[in-house]
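>>> Turn this into a model:
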Amino acid sequence: MLSEQATPVIRETLPAVGGAIEEITELFYGKLFTAHPELLRDLFNRGNQANGEQKKALAGSIAAFAGVLVEHPGTRPDAMLARIAHKHASLGVTADQYKIVHTHLFAAIADVLGDAVTPPVAAAWDEVYWLMANALIALESRLYQQAGAADGEVWQEMAVTERRTETPDVVSLALRRADGRPLAVPRAGQYVSVRVELPDGARQIRQYSLTSAPDEAAWRITVKRVRDEGLPDGEVSCHLHEHAQAGDTLTVSAPFGDLVVAPGDGPLLLASAGIGVTPMLAMLKDIAVSDPTRPVTVVHADRSPADHAHREELHKLVAALPDATLHLWYEHVDGPPPAGTSAGHADIAALDIRAHTTAYLCGPLPFMRTVRGDLLRRGLPAEAVHYEVFGPDLWIAG
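Predicted coordinates:
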């Protein structure tokens, strides 16, 4: 909770800081990476730095956190904090790095806002930063404890035991611990980070959902080759596509992620698009074991049947559940759509959504915004709609 003296200062200055936050974060990252180039080389996603997404994510999270402190005293955006904490833990972020960020962020704020940063303004925003940072540090420490790891020590060597081509741009890799020890048991829907050394010596990290069931003897990740028009191809995804083979060793984190199915017997909606199908596979496998009679509506949208990774597997998983239905949409179909599918974009508004449904979303941001909006209009409360973002969280939806 903000102090009494800081609250009016933040309320008054939030529009100015919010309006300048992208300029502030641009300068902040310049200062940070000049002083600590190893952070860009070995921790931050260089692709997201190049396309500006990381800057937008930092700006959005700070502004959202400050706004909640002002508008809803005594509360905090725990869903947002949990997503960030899980991502940080999967990267091995440690408490001392928050001090480094603080130094360069506040230097950037002073440079951009100049004389407007009076001592009371600086003190108030310092309070906001440390309220957010200390909350994240506590959450991340708890996650490390749950993983049985010292703070930041989440890495293990994993042997690739199988490689399978799912589509021309998607491969699956089965993983076991290289030392032969048992795997940690993830929660269905969680992800791991994979750290690879690239030709220039950088050790870049990316997250991939586990598509295996929690109790399987091997983990399985599914990697889509990242290709964005006008931007460099994905460094890690392309490296794994070109080099990861059965018998190789990868450096992989413990499992993290908070997009996991809550226990209970209420109806579920699993909505995904593209490679966002991956956490849903693990969820369906887990539901088949833990509560196979639970009502489940599965929605998936993709470019075409040929682009739909794990298509046959998804059909089999849904067919194995007695009260599950599958709804598929494809943007491009040669000829009539396959049986049980529709052409075009997913249309949640056309589905029968049961009362008290809990929804889980994963896919591109436009897809999730549309689905979430449709669900809210259908009467689902916001707290019943959960989502996972691959990459920086550019959508602070609670």
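>>> Please make it C-alpha for all contacts and neighbour counts, starting now.
OK.
>>> hey, where'd the strands end up in the stretch 101-250 of the chain?
Assignment of strands within the stretch 101-250 of the chain using DSSP state E, counting those that start in this stretch yields the ranges 155-167, 170-177, 191-197, 203-209, 219-224, 249-253.
>>> Specify the angle between the first one and strand 219-224 in degrees.
Between strand 155-167 and strand 219-224, the angle formed by their directions is 50 degrees, by axes from the mean of the first three to the mean of the last three Cα atoms, to 10 degrees.
>>> what's the distance between the longest helix out of those in the chain and the middle of its chain?
Taking residue count as the measure and DSSP state H as the definition, the longest helix of the chain comes out as helix 6-35. Here the centre of mass of C-alpha atoms in helix 6-35, compared against the chain's by Cα atoms, centre = their mean, to the nearest Å, lies 24 Å away.
>>> cool, stretch 63-82 as well?
19 Å.
>>> Kindly report the same for stretch 145-156.
Its chain's average C-alpha position is 19 Å from that of stretch 145-156, according to Cα atoms, centre = their mean.
>>> Quick one: residues contacting the closest residue to residue 23 other than its chain neighbours.
Using Cα to Cα, 6 or more residues apart in numbering and skipping the chain neighbours, the partner closest in space to residue 23 is residue 112 (7.3 Å). Contacts for residue 112 (Cα atoms under 8 Å, 6 or more residues apart in numbering) come out as 20, 23, 24.
>>> Would you do the same for the sequence below? I want to compare the two.
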Amino acid sequence: MLSTESAATIRATIPVVAEALDPITARFYDTMLGEHPELLDGMFNRGNQASGEQRRALAGSIAAFAAMLLERPDERPDALLSRIAHKHVSLGVTEDQYVIVHKYLFDAIAHTLEDAATPDVVRAWDEVYWLMAGTLIAMEARLYAGHGRTGQEVWRPWRVAERREQTPDTVSLTLEPEDDEPVPAFRPGQYVSVRMRMADGVRQARQYSLTGGEGRRRRITVKRLRAGKTPAGEVSTMLYDTVVPGDTVMVSVPAGDVALAEGGHPLVMASAGIGCTPMVAMLDRLVEKGSEREVLVLHADRSPGDHAHRDEVQSLVEALPNATSRFWYETGGDGGRGRMDLNGVRVPEGAEVYMCGPLPFMRDVRAQLLGAGVPARLVHYEVFGPDLWLGTD
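Here you go, the predicted model:
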């Protein structure tokens, strides 16, 4: 909870700071990574740095957290920050790195705001930062403890046991640990980070949903985003083009706060493109348990040939007694419409909804679901990459 003095200062300055967040975060990343290039090695996604998505996500999270402290001071911020904490755990973020971030963030605030960064203003925003950082550190400590590990111990070598092409640009990799340590359990819908060394020697990590797991094996599915002149897609391209059975990759502990909920209530799974991957694991778990829950599976894609796990999803749906599915394709099916249109689709009453796909798709489908009477609290979403939706959802 913010002190009374700081709350007044934040309320008075949040419009100015919010307007300056983009240049603040731009300078923050430039100076911090310039002086600490080791953070880019395996920690920060340089594709998101190049596109500016990481900067916008950080700005959005700070603004959303400050607004919450003012508008809902008695509410615990865990729900707002849970997605960030899980992402940090999948990358092995440690408590000491929050001190480094603080140093460069407040240097950027002072540089950007100039005379407006008075001692009172800096003190108030410093309080916001440490409330946010303290909450994240505590949440991440609990998540690490749940895996019996620390931030320095999240990475393990896994051997590629099988490789199977799903579509012309998508491949599933079945992995097994190279050591004899216990394999961490995962909740359907969660992901792991995979870290690869790029051609220039810099290590980069990306997150991939777990699409299955049995015994000591785990499966991920990778869609190749063809790398161009920017770093975007460099890890998926390397995994798709070069990794074969027998190779070793570094994999983190499972993470992610959007996971299949227990119970008997109905479920709706809405996805687009490679966003189908967390749904595959959820369906697989339901079949494994012999579930009789009502399940509605919805998916949009470019074409049937581009729909990863299409046959597998259909088989899983058929194995569930109360599951149905509907697919939309731009070409090769459903009249060539492509857009997921829920008109005429019966959404089960009391259903919990899981969404994954591009942000425009999820915004559109969420609006349709809310319009159909689904409560916002029952609509969950997973984002591949920085959460640019954080401040608006």
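>>> Need the TM-score between these chains.
Counting by TM-score structural alignment, normalised by the length of the second structure, the TM-score of this superposition works out to 0.96. Behind it: 392 aligned residues with a Cα RMSD of 1.6 Å.
>>> how about CSV for the contacts of residue 112 of the first structure, with neighbour count and distance to residue 357 of the first structure added?
As requested, these are exported to CSV (neighbours: other Cα atoms under 10 Å; distance: Cα to Cα, whole Å):
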residue, neighbour count, distance to residue 357 of the first structure
20, 15, 40
23, 17, 41
24, 24, 41
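>>> could you pull out the helices for the first structure?
6-35, 37-42, 46-51, 53-71, 78-91, 95-113, 119-146, 235-243, 277-290, 311-319, 365-377.
>>> Export the ones you listed to TSV and append columns for distance to residue 157 of the first structure.
Converted to TSV, these look like this (distance: least, Cα to Cα, whole Å):
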stretch	distance to residue 157 of the first structure
helix 6-35	28
helix 37-42	17
helix 46-51	23
helix 53-71	28
helix 78-91	15
helix 95-113	24
helix 119-146	18
helix 235-243	15
helix 277-290	22
helix 311-319	28
helix 365-377	32
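>>> of those, which approaches residue 393 of the first structure most closely?
Using Cα to Cα as the measure, helix 53-71 is the one of these that comes nearest residue 393 of the first structure, at 5.5 Å.
>>> picking that back up, can you redo the strands of the stretch 101-250 of the first structure as JSON lines, where the extra columns are distance to residue 288 of the first structure and mean neighbour count?
Supplementary listing: those in JSON lines, determined by distance: least, Cα to Cα, whole Å; neighbours: other Cα atoms under 10 Å:
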{"stretch": "strand 155-167", "distance to residue 288 of the first structure": "23", "mean neighbour count": "18"}
{"stretch": "strand 170-177", "distance to residue 288 of the first structure": "21", "mean neighbour count": "22"}
{"stretch": "strand 191-197", "distance to residue 288 of the first structure": "20", "mean neighbour count": "22"}
{"stretch": "strand 203-209", "distance to residue 288 of the first structure": "19", "mean neighbour count": "23"}
{"stretch": "strand 219-224", "distance to residue 288 of the first structure": "18", "mean neighbour count": "23"}
{"stretch": "strand 249-253", "distance to residue 288 of the first structure": "27", "mean neighbour count": "21"}
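>>> Save those strands as TSV, and put in distance to residue 55 of the first structure too.
Output for these, formatted as TSV (distance: least, Cα to Cα, whole Å):
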stretch	distance to residue 55 of the first structure
strand 155-167	26
strand 170-177	28
strand 191-197	21
strand 203-209	17
strand 219-224	24
strand 249-253	24
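>>> just so I know, which of the ones you listed lies nearest residue 312 of the first structure?
Shortest separation from residue 312 of the first structure across the strands of the stretch 101-250 of the first structure is recorded for strand 155-167, at 10.2 Å, computed as Cα to Cα.
>>> helices and strands around that closest one, which ones?
If you count contacts as 3 or more Cα pairs under 8 Å, 6 or more residues apart in numbering; DSSP states H and E, strand 155-167 of the first structure packs onto strand 170-177, strand 249-253.
>>> how far does the shortest one sit from the chain's center?
Taking the mean C-alpha point of strand 249-253 of the first structure and that of its whole chain, the gap between them comes to 19 Å (Cα atoms, centre = their mean).
>>> which outside residues touch that strand?
Contacts of strand 249-253 of the first structure from elsewhere in the structure, counted by Cα under 8 Å, 6+ apart, are 90-91, 154-160, 178, 192-196.
>>> now, which of the residues you listed sits nearest residue 320 of the first structure?
Of all the contacts of strand 249-253 of the first structure, residue 192 has the smallest distance to residue 320 of the first structure: 27.0 Å, by Cα to Cα.
>>> Next up, the contacts around the counterpart of residue 338 of the second structure in the first structure.
Using TM-score structural alignment as the criterion, the counterpart of residue 338 of the second structure in the first structure is residue 344. Shown here is residue 344 of the first structure, whose contacts under the criterion Cα under 8 Å, 6+ apart are 329, 330, 331, 332.
>>> okay, now the third one: neighbour count?
The reference is to residue 331 of the first structure. Residue crowding around residue 331 of the first structure was assessed by other Cα atoms under 10 Å; the count is 15.
>>> Thank you, goodbye.
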